[in-house]
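> prediction below, plus the sequence it came from.
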Amino acid sequence: MTATENQMTGAEIVLQALKDNGVEHIFGYPGGAVLPIYDEIFQQEEIQHILVRHEQGAGHAAEGYARSTGKVGVLLVTSGPGATNAVTPLQDALMDSIPLVCISGQVPTTLIGSDAFQECDTVGITRPCTKHNWLVKDVNDLARIIHEAFRIAQSGRPGPVVVDIPKDVQFAKGTYVPPEKHKIQTSYQPKTEGNPHAIAAAVELMANARRPILYTGGGVVNSGPEATRLLRELAALTGFPVTSTLMGLGCYPASGEAWLGMLGMHGTYEANMAMHDCDVMVCIGARFDDRITGRLDAFSPNSKKIHIDIDPSSVNKTVRVDVPVIGDITKVLAEMVSQWKGLVTTPDKARLAEWWQGIARWRARNSLAYTPSNDVIMPQYAIQRLYEASKGKDTYITTEVGQHQMWAAQYFGFEAPNRWMTSGGLGTMGYGFPAAIGVQIAHPDALVIDIAGDASIQMCIQEMSCAVQYNAPVKIFILNNQYMGMVRQWQQLLHGNRLSNSYTEAMPDFVKLAEAYGAVGLRCEKPEDLDGALAEMIAVKKPVIFDCRVANLANCFPMIPSGRAHNDMLLPDEATDEAVANAIDAKGRQLV
């Protein structure tokens, strides 16, 4: 590229920088402050723009795209309300470590600070919900900043970044610098190599453990497929049981012998009891979230704790650990496996026999059991049948947030990473559907299913228009219980059964709603009809809303009530207190 050739307008620089960073899709919504960029999008064919119906949808779609591919998701929004509508997905991505680059338009530099039309302090507003952000005031800085944005978003602990570009900078001419020639910001250099002495100390603890556990999280998924392979190798070498956070599902196969299931508030009895009673805990790419730890002063009270994480700020933030290892999960696990294989005396797995016998007794408790019904579809049964119907297919699952999310985590077995997209940290209702569109755009031939609730799905239902426009055959599988299910469950069990505003009376006809958008609507109310309806849903090559009518008052168990320890769980057959027995609906009608 000659000196003359690399002279471009700011808008042209944006498109060239995106292309040079491997971008193939952008999710966005136009507005006055980004029209120069949209004009450039119109004049090229290498990058496809996906027109969403709300900027929140753009952010969640970019999240789904990123989580399912391992690439950076990109969204493009205008100034003012365009940027503020993107705040929710930016915070969601920050908490769940999803790499996003958000490009936002801004009013011209001469108008900044004058309360101009559709002006807001985007950098100030997004500073707390991004890894980094920039306001570009000089077009000659634009290419460097965009390249740096991609580097920061996907390196270290991944996360979202914002590049705010005033409209006059988009029109101005400047010099384009390709990625290989841009100067790397030396102040940001994530540490990826784990300290070998710290790893040796961890291996020594593990070798002497009698009641160990591998506690895995989303960091394993983020580190890439090699991290997943190494985790599975480590589990096989050591004979340790494996559990996972909500975000880590799939990094160890659900069919694996060492798998205990998910842990935490709605985790399995065996996973939580093992976490409570372990003597050595190896935390790999998780952050000791409150949904996992329960009561902090009673969390794994007698264990030595090892924490492997690329983010130093996550270590000793919530739980004090004995051996911190800062580094990329793949590199640390590779060294850990190597050191384990190099031990002078390989630890005998027989020393864990008593531990596994205890785990077998906890497993026999069958904490995911529920009472089946021939009259009404139980939500747990619906997820089990959906899992069986999708077996052997190239399947990706997203969820909204609530009971359905927990049931999906409990009953849908994930064998591989990057197949499970959900809002873990922020718990964003409305996440699942636009995320599913992002996944479908990235994997056009895959089966993409958003497991939803009747309340959550209405948060971003307008994105059905986007799905239809781009022929994205996403399946929305609604567990319709007429309630904000998780809210109702907490009100029932923790607030004297006072069901305040958790019942929805003006529920739409989801079949007609799907048809109004040009999609397909299906409804199922009887257990015996479910398998046939699921087969029909999967066979349709168009977006589908499947209205699965499930038991209204089914609760999600096991459950660790707020403020309780892991060994103080509420199990299904113990939830027979007066509040449950006397449950009533919003109109005072007896329901059980």
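That came through, no problem.
> C-alpha from now on. contacts and neighbour counts both.
Noted.
> all strands of the stretch 351-500 of the chain, in order?
Along the stretch 351-500 of the chain, the stretches classed as strands by DSSP state E, counting those that start in this stretch are 395-399, 420-421, 447-453, 475-480.
> included below, for side-by-side comparison, is a second structure:
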Amino acid sequence: MSSGSNITPSVMPAHPPQREKTVHDSDAQAVPGPNRVVEPTKMTGAQAIVRSLEELGVTDVFGLPGGAILPTYDPLMDTSRIRHILVRHEQGAGHAAQGYYLATGKTGVAIATSGPGATNLVTAIADANMDSEAVVFITGQVGSKLIGSDAFQEADIVGITMPITKHSFLVRRAEDVPQALAEAFYIANTGRPGPVLVDITKDAQESDMEFSWPPVMDLPGYRPVTRGHSRQVRAAAKLIQEAKRPVLYVGGGTMRAQAAEELAELAKLTGAPVVTTLNARGIFPDDDPQNLGMPGMHGTVAAVSALQMSDLLVTLGARFDDRVTGQLASFAPLAKIIHADIDPAEISKNRIADVPIVGDVKTILPELSDQLRASFAEHGSPDLTEWWDIVNKTRETYPLGYTPTDDGLLAPQKVLETLSEIAGPEAIYVAGVGQHQMWGAQFIEYNRPNQWMNSA
């Protein structure tokens, strides 16, 4: 995903993703997957890795074999029903696992050996962390007695990736394999999705152990909050009731939460303009008249000006990224902020929230809609006619467009517009990073979630 590529986004047939179930407070720390009971069976740690992945429901993995992970490749290739997709570089395995998560909703899995194999995953791990993608990275490590000795192809991959993972495990004993993998999948998929690294020593893979399933998970202190605080939801509803120029500022967290239906309900209830960031394209249909398009430095004039003139930003799963805000001091200067996000670290990180709501957007939005219905029934729905007159005038005066060519050659924007018309709403678009990515985000029409895959 190198910057500056000139390749246009590729198109492939649609396979609507089925997202994995979000684990809520009521069933916290339940082992992911089918959870069938497996009686103790003697096997090696390498066999336990493969068996654990099977029990977790994994059907596809991406990887490149090497010395420290070779013991795991024997059962993976000989006896497992898991499909292994061989790549030519470990970074490719990581990016493929990211795309797998985006396309299917299932946790991506990338496998690499120790040392250079593991460090080649770092770019993909960082990217998955920034874009909130559930991917488990499994790496081989030198023997446990060699750790710290600068052994052949030894690298402290746990230490290297600590700032860019939700969590990292170093497994030195075969008997710890099932628990580490079960916890890795749970952490990757709950709360804000993200990457988890499981580094497993070669002797742990080769040693014998008693495998049983499910393991007992022990994650003290890890309790993702999913339900928004009712007092904060009521405060948010009050601000929306009073607002004259509200905007729904929708980010990629809303996409990760699979909250398209809940967002549509809130948008229709409020009647407010909607802007969707790069990672949220398609979560609210482009053909809906309330959608002003993408905000920020590559966004539409209507979206940017609506944010700047607003008196209330209802921020849903967005992080006030610099590509959206520009100089924070001058961004939406008159707006109060409602900020709902599952990651408490994002709230008030860049812009102070007047009403912070920590929780799963999919859970928060129906609660907010219920509060608004009650408030509107008592006080009447806000009249946004004057606000929409301003917004629509801006949209009509400064439509998204480009200068047509006069040399007989096709403009890239025209190519993508035509591709969008021909491919229709069932197409999925995949882009790298660069100018072609911006053209793809601007000039292709997205009317359903998970239609647009790229790195933000």
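Perfect, I can see it now. For clarity, every value in this text was computed on a predicted model and none was experimentally measured.
> give me whichever of the strands of the stretch 351-500 of the first structure is most buried.
Highest mean neighbour count of these: strand 447-453, a mean of 28 (counted as mean count of other C-alpha atoms under 10 Å).
> residue range for it in the second structure?
Using TM-score structural alignment, strand 447-453 of the first structure corresponds to no residues of the second structure.
> what's the angle between that strand and strand 475-480?
Strand 447-453 of the first structure runs at 20 degrees relative to strand 475-480, counting by axes from the mean of the first three to the mean of the last three C-alpha atoms, to 10 degrees.
> returning to that earlier point: what's the closest of the strands of the stretch 351-500 of the first structure to residue 153 of the first structure?
The minimum distance between residue 153 of the first structure and these falls on strand 420-421, with 18.3 Å, by C-alpha to C-alpha.
> and that closest one, what other elements does it pack with?
Applying 3 or more C-alpha pairs under 8 Å, 6 or more residues apart in numbering; DSSP states H and E, we find strand 420-421 of the first structure packed against helix 55-69, strand 395-399.
> ok, 7 Å please
Under the contact criterion of 3 or more C-alpha pairs under 7 Å, 6 or more residues apart in numbering; DSSP states H and E, strand 420-421 of the first structure touches strand 395-399.
> how far off centre is the strand it packs on?
11 Å (C-alpha atoms, centre = their mean, to the nearest Å).
> other SSEs contacting that strand?
strand 420-421, helix 432-442, strand 447-453.
> what lies in contact with that strand?
Applying C-alpha atoms under 7 Å, 6 or more residues apart in numbering, the external contacts of strand 395-399 of the first structure come out as 405, 419-422, 432, 435-436, 446-452.
> repeat for stretch 158-178 of the second structure
Counting by C-alpha under 7 Å, 6+ apart, 45, 48-49, 52, 122, 125-126, 129, 144, 180, 194-201, 204-205, 207-210, 215 sit against stretch 158-178 of the second structure.
> so the helix or strand hosting residue 546 of the first structure corresponds to what in the second structure?
Applying DSSP states H and E as the criterion places residue 546 of the first structure in strand 544-549. Alignment of strand 544-549 of the first structure against the second structure: no match, by TM-score structural alignment.
> helix or strand right after that strand?
Counting by DSSP H and E, the next helix or strand C-terminal to strand 544-549 of the first structure is helix 578-581.
> hmm, back to that, to residue 62 of the first structure, which of the helices and strands packed on strand 395-399 of the first structure lies closest?
Closest to residue 62 of the first structure of those is helix 432-442 (C-alpha to C-alpha; 5.8 Å).
> can you list the neighbours in contact with that closest one?
Contacts with helix 432-442 of the first structure, where a contact means C-alpha under 7 Å, 6+ apart, come from 57, 60-65, 68, 398-400, 422, 446, 448-450, 463, 467, 472, 474.
> what angle separates that helix from strand 447-453?
Going by the same axes, to 10 degrees, helix 432-442 of the first structure makes 180 degrees with strand 447-453.
> off-centre distance for helix 432-442 of the first structure?
Offset of helix 432-442 of the first structure from its chain centre (C-alpha atoms, centre = their mean): 12 Å.
> what does stretch 123-131 of the second structure give?
How far stretch 123-131 of the second structure lies from its chain's middle: 10 Å, per C-alpha atoms, centre = their mean.
> and stretch 167-184 of the second structure, by the same measure?
With C-alpha atoms, centre = their mean as the basis, stretch 167-184 of the second structure stands 24 Å off its chain's centre.
> so that stretch corresponds to what in the first structure?
Taken onto the first structure by TM-score structural alignment, stretch 167-184 of the second structure occupies residues 132-149 there.
> pull out the buried residues from the matching stretch.
132-136, 138-140, 142-149 (16 or more other C-alpha atoms under 10 Å).
> what does residue 34 of the first structure align to in the second structure?
Mapped onto the second structure by TM-score structural alignment, residue 34 of the first structure lines up with residue 69.
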